[in-house]
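A.B. asks: no sequence on this one, just coordinates:
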C-alpha cells in the first residue's frame, strides 16, 4: 500500500492554517505532520518532520515565503514546495518559481484543487491556479524583440491596468519624476503621443 503524503503548512494566519490542516488531514491519503506561523519557527524543526510537500504562504513575518524557498530546499532537498498565497503578480510568481517552488496557487483556489495539487506536485507536476497559468502563458507570449526595457514594459502594463503615475511610483518604489521619464521614453520608442495609443500599439504587438 502507498503511504500517506506527509504535509507541513507554513502560514501566519491562524484561521487559515488550522483550516488547511483540518481540510488536508481529513482527506484519505494525506497526513498533516506539522504547522508553523513563520519560516523562522519552522526552520527549528521542519528538517526532522521530513514532509513530502510544504504549503507555503508568501507574506510571512520575518523571512518572507520567497526568501524561505531556497532555505527550505537546503534543509529538505527532496521536498516539494507549493505556494498558496493572495499574490498573483508576475514578479512574485516568477520569483517563487525561480527560487524552487514547484507550484503556485492563490488562496481563492477551491479546496478540492488544493488537495489535488498536493498530490500532483509530489508526482512531479507543476500545479497552478487558472489565473496564474494565464499570467505565465501571457508572459511567454510577449514579443521578445520589444524595444522597451523591462522597467518600461512594467510601467506600460500598470498604465494598461488604469494606474496613475502616482500609483505606479508607489507600487514600484520609484519617484514620480522617474515614472514621467520612463513614460516619455515609452512614447518616443513607440512613436505615440498618448496613453491610449501606447497601450493599443503595445497590445497589438504583444509588448504587454
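C.D. replies: Looks like it came in fine. In this text, all values refer to a predicted model and were calculated from it rather than measured experimentally. Numbering: from 1, shown residues only.
A.B. asks: please make it C-alpha for all contacts and neighbour counts, starting now.
C.D. replies: Fine.
A.B. asks: show me where this structure has its strands.
C.D. replies: Counting by DSSP state E, the chain has strands at residues 5-10, 30-36, 53-56, 80-85, 103-106.
A.B. asks: for the ones you listed, which one sits closest to residue 73?
C.D. replies: strand 80-85 (8.2 Å; CA to CA).
A.B. asks: leaving out the residues flanking it, which one is nearest to residue 135?
C.D. replies: Nearest residue to residue 135, sequence neighbours excluded (CA to CA, 6 or more residues apart in numbering): residue 90, at 6.7 Å.
A.B. asks: the one you found against residue 134, yeah?
C.D. replies: No. Using CA atoms under 8 Å, residue 90 is not in contact with residue 134; the gap is 10.4 Å.
A.B. asks: ok now do the residue positioned nearest the centre of the chain, which residues does it touch?
C.D. replies: The residue lying closest to the centre of the chain (CA atoms, centre = their mean) is residue 93, at 3.0 Å. Residue 93 sits next to 104, 132 when contact means CA atoms under 8 Å, 6 or more residues apart in numbering.
A.B. asks: try the one 4 residues further on
C.D. replies: Counting by CA under 8 Å, 6+ apart, residue 97 touches 103, 104.
A.B. asks: the structure to be compared is supplied as follows:
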C-alpha cells in the first residue's frame, strides 16, 4: 500500500517540484497538491491522507490555522510544515498548533522523503537549525529538593534514544520491545518530566543532564 500524501503550498514551482519528488519515490502517492488550505476540512474527508505537507504563508487560510483545523478533526494525522520561515515565532506557533515536524524549503529535496518516513514511525522530523531553536524555546526546568524524577533503567535508556533522534520504531528494535511498549514507557517519561512532547523531553534531558 502506498503512503497517501496531501500537499498545500501556494508556490506553483514548489508544488511541481514536490510532485515530481514524491511521485518518483516508491511507495508514495501524492493525492493532491493544493494552492491553499481553504478546503482543508473537506480535503481530509475526500483524500484521507496519511501525511500532510503544509506551507505556512498562504492566501486565505494560514498554514498554522490549517493545522489547528486538522487537529480538531484528527489528533494523530502527521502534519509536516514545509516553509521558508525559520524564525522563533512561526516555529513556536506551528508546534503549538500541533505540527508533527518542520522542514525548511531550501532543504526539502534532501529531507522531505526521509521526514515522511520518520514521522510515520513516530519521529518529529526537523531541519537541524530548527531543532536547535526548538530546544532553546523550552525553559530550563528548575529542580527542587523535593522533586524526584525516579526514572527506571528502561525509561532512562528510552530517553537516551529520544535524545539521539531515534523514532519509536528504532527504539523498539534497539530495546527489543513492541512499539506499544515504547509508547507506554514514553508516556511514563512525559509524566515524570512534566512535559508533553518528545521535543520537551529531549530538551529537559539535555539541560538537566538526565542521560
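C.D. replies: Alright, I've got the coordinates. What you see is a predicted model, and the numbers here were worked out from it, not measured in a lab.
A.B. asks: which one of residue 90 and residue 134 of structure 1 has more residues nearby?
C.D. replies: Between residue 90 of structure 1 and residue 134, counted using other CA atoms under 10 Å, the more crowded position is residue 90 (15 against 12).
A.B. asks: what lines up with that one in structure 2?
C.D. replies: Counting by TM-score structural alignment, residue 90 of structure 1 lines up with residue 88 in structure 2.
A.B. asks: that match contacts residue 133, correct?
C.D. replies: Yes. Using CA under 8 Å, residue 88 of structure 2 is in contact with residue 133, at 7.0 Å.
A.B. asks: where exactly do the helices run in structure 2?
C.D. replies: 12-23, 40-47, 63-73, 88-97, 108-120, 128-137, 153-163, 168-175, 179-193, 198-207 (DSSP state H).
A.B. asks: now the fourth one on structure 1. Mean distance?
C.D. replies: Once the two are superposed, helix 88-97 of structure 2 sits an average of 0.8 Å from its aligned residues in structure 1 (mean CA distance after the TM-score superposition for structure 1).
A.B. asks: same question, the first one
C.D. replies: By mean CA distance after the TM-score superposition for structure 1, the fitted helix 12-23 of structure 2 averages 0.9 Å away from its aligned residues in structure 1.
A.B. asks: quick one: contacts of that helix?
C.D. replies: 7, 8, 9, 28, 29, 30, 33, 35, 109, 113.
A.B. asks: among these, which ones are buried?
C.D. replies: For the contacts of helix 12-23 of structure 2, a burial check counting by 16 or more other CA atoms under 10 Å picks out 7, 8, 9, 28, 29, 30, 33, 35.
A.B. asks: any idea what residue 120 of structure 1 aligns with in structure 2?
C.D. replies: Matched to structure 2 by TM-score structural alignment, residue 120 of structure 1 sits across from residue 118.
A.B. asks: in structure 1, what sits opposite residue 43 of structure 2 in the alignment?
C.D. replies: Per TM-score structural alignment, the equivalent position to residue 43 of structure 2 in structure 1 is residue 45.
A.B. asks: still on that earlier bit, hang on, isn't the match of residue 120 of structure 1 packed against residue 124?
C.D. replies: Yes. Residue 118 of structure 2 is within contact range of residue 124, at 7.1 Å (criterion: CA under 8 Å).
A.B. asks: compare these two (neighbour count), which wins?
C.D. replies: More neighbours surround residue 124 than the other of residue 118 of structure 2 and residue 124, with 24 against 19 (other CA under 10 Å).
A.B. asks: give me the nearest residue to the more buried one, chain neighbours excluded.
C.D. replies: Nearest to residue 124 of structure 2 is residue 101, by CA to CA, 6+ apart, at 5.0 Å.
A.B. asks: check contacts around the one you found.
C.D. replies: Shown in contact with residue 101 of structure 2 (CA under 8 Å, 6+ apart): 78, 79, 80, 81, 95, 115, 119, 124, 125, 126.
A.B. asks: what distance do you get for the fifth one to residue 130 of structure 2?
C.D. replies: When you say that, I think you mean residue 95 of structure 2. 11 Å (CA to CA, to the nearest Å).
A.B. asks: again with the first one
C.D. replies: With distances defined as CA to CA, the gap from residue 78 of structure 2 to residue 130 of structure 2 amounts to 18 Å.
A.B. asks: burial count for the aligned partner of residue 20 of structure 2 in structure 1?
C.D. replies: Under the alignment by TM-score structural alignment, residue 20 of structure 2 pairs with residue 22 in structure 1. A count of neighbours around residue 22 of structure 1, defined by other CA under 10 Å, yields 13.
A.B. asks: what's the matching range in structure 2 for the longest helix belonging to structure 1?
C.D. replies: Taking DSSP H as the criterion, structure 1 has its longest helix at helix 176-190. Following TM-score structural alignment, helix 176-190 of structure 1 has no partner segment in structure 2.
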